[in-house]
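Engineer: Quick one, fold the following:
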Amino acid sequence: MTIFVDIAALDDIPRQGARVVKTGQGCVAVFRTADDRVFALEDRCPHKGGPLSEGIVHGDRVTCPLHNWVFDMNSGEAQGADTGMVRTYPIRVEHGRVLISAALVARSNAA
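Structural biologist: Okay, the predicted model is just below:
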C-alpha cells in the first residue's frame, strides 16, 4: 500500500507547467496538464541532463528544453526516434491538494 504526503495545492502548479520537489532521491518535477492531471517525473533528461521541469507540457507529454526530446508522462518513455526513459513516481490529487508517495519524500521542499 502506498502512503502519500501532501506537497502543495493544485493551484500552486500552473496549468501546463511544473514545480520541483527536492527529495532524498533527487529532484522530482511535478507537472500539471491543461485538464488538471498531475504527473511526477525525475527532473533530469537522460540525453543531456536537461531540467524537464523547464520543458513544454503538451497533453500528457513534456518536451525537454535542451534538445527537444519528448517524454510520455504516464510511462516516462521517450517518444519518436529518441530512446531512453525517466523515472515516474506515484502522485494524485485529493480535495485540491497534490499528494506524492511518502517513500519518495524523505525531506521535501517545494521550490
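Engineer: make it CA atoms for all contacts and neighbour counts henceforth
Structural biologist: OK.
Engineer: quick one: contacts for the nearest residue to Ala102 once chain neighbours are set aside?
Structural biologist: Spatially, and ignoring its direct neighbours in sequence, Ala102 is nearest to Phe4 (4.9 Å; Cα to Cα, 6 or more residues apart in numbering). Neighbour list for Phe4: 91, 99-102 [criterion: Cα atoms under 8 Å, 6 or more residues apart in numbering].
Engineer: Any figure for the gap between Phe4 and Gly55?
Structural biologist: For Phe4, the distance to Gly55 (Cα to Cα, to the nearest Å) stands at 26 Å.
Engineer: Let's see this one next, to set against the first:
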Amino acid sequence: MSWIDIGALDDIPVRGARVLKTQLGCIGLFRTGDDRVFAATNACPHKGGPLSEGIVHGQKVTCPLHNAVFDLETGEGTDGYVIETYPVKVDGGRVLVDGATLSRRSAA
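Structural biologist: Got it, this is the predicted structure:
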C-alpha cells in the first residue's frame, strides 16, 4: 500500500466526518467515538446524499436524506445499498489513506 498523510486525527470531530477531495470525486473520512477512522464514498447511492453530513454512530453512518444506514467497515447498507470503502489508518495521531486504492476508484 502507498500511504498518504492527509491530516491530523484531531481535524476530524469525534463521531463526525470530513471530506477528502480527490481528482475522481469526494470521499468521507469518518471518526468514531473510540477514535477509529474509516474512509468511504461520500455520496449515498440512493439519492446522492452527502454521507459526511450524516450521523456517525458506532462504526456506522446514517444518510441525512433518507436514513439509510451504512457500515463504514464493510460498506453494506440498508435497503440493499452498498458504498465503497477505502483502506485508512491512524499512525502517531495522523490519518493516512492508501493512495493506490484511491487512484483506482471509479469516477462517480
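Engineer: Would you mind giving the contacts of Phe4 of the first structure as CSV with distance to His47 of the first structure added?
Structural biologist: Below are these laid out as CSV (distance: Cα to Cα, whole Å):
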residue, distance to His47 of the first structure
Ile91, 25
Leu99, 29
Ile100, 26
Ser101, 26
Ala102, 28
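Engineer: Looking at these, which are in helices?
Structural biologist: If you go by DSSP state H, these have nothing in helices.
Engineer: Kindly indicate the member of those with the most neighbours.
Structural biologist: Ile100 (23 neighbours; other Cα atoms under 10 Å).
Engineer: Aligned to it, what sits in the second structure?
Structural biologist: Alignment note: Ile100 of the first structure maps to Val97 in the second structure; criterion TM-score structural alignment.
Engineer: What's the separation between the residue found closest to that match once you drop the neighbours it is linked to in the chain and Gly48 of the second structure?
Structural biologist: Leaving aside its chain neighbours, Val97 of the second structure sits nearest to Val88 (4.4 Å; criterion: Cα to Cα, 6+ apart). Distance, Val88 of the second structure to Gly48 of the second structure, by Cα to Cα: 23 Å.
Engineer: for Ile4 of the second structure, same thing?
Structural biologist: According to Cα to Cα, Ile4 of the second structure stands 27 Å off from Gly48 of the second structure.
Engineer: what about those two, which has more around it?
Structural biologist: Taking other Cα under 10 Å, Ile4 of the second structure and Gly48 do not tie; Ile4 has more neighbours (14 against 11).
Engineer: picking that back up, out of the contacts of Phe4 of the first structure, which one sits closest to Cys27 of the first structure?
Structural biologist: Cys27 of the first structure has its nearest neighbour among these in Ile100, at 13.0 Å by Cα to Cα.
Engineer: from what I can see that closest one touches Ala9, true?
Structural biologist: No: between Ile100 of the first structure and Ala9 there is no contact under Cα atoms under 8 Å: 11.9 Å.
Engineer: what sits against Ile56 of the first structure?
Structural biologist: Here Ile56 of the first structure is in contact with 16-17, 62-65 (Cα under 8 Å, 6+ apart).
Engineer: one more time with 6 Å
Structural biologist: 62-63 (Cα atoms under 6 Å, 6 or more residues apart in numbering).
Engineer: counterpart of it in the second structure?
Structural biologist: So Ile56 of the first structure corresponds to Ile55, using TM-score structural alignment.
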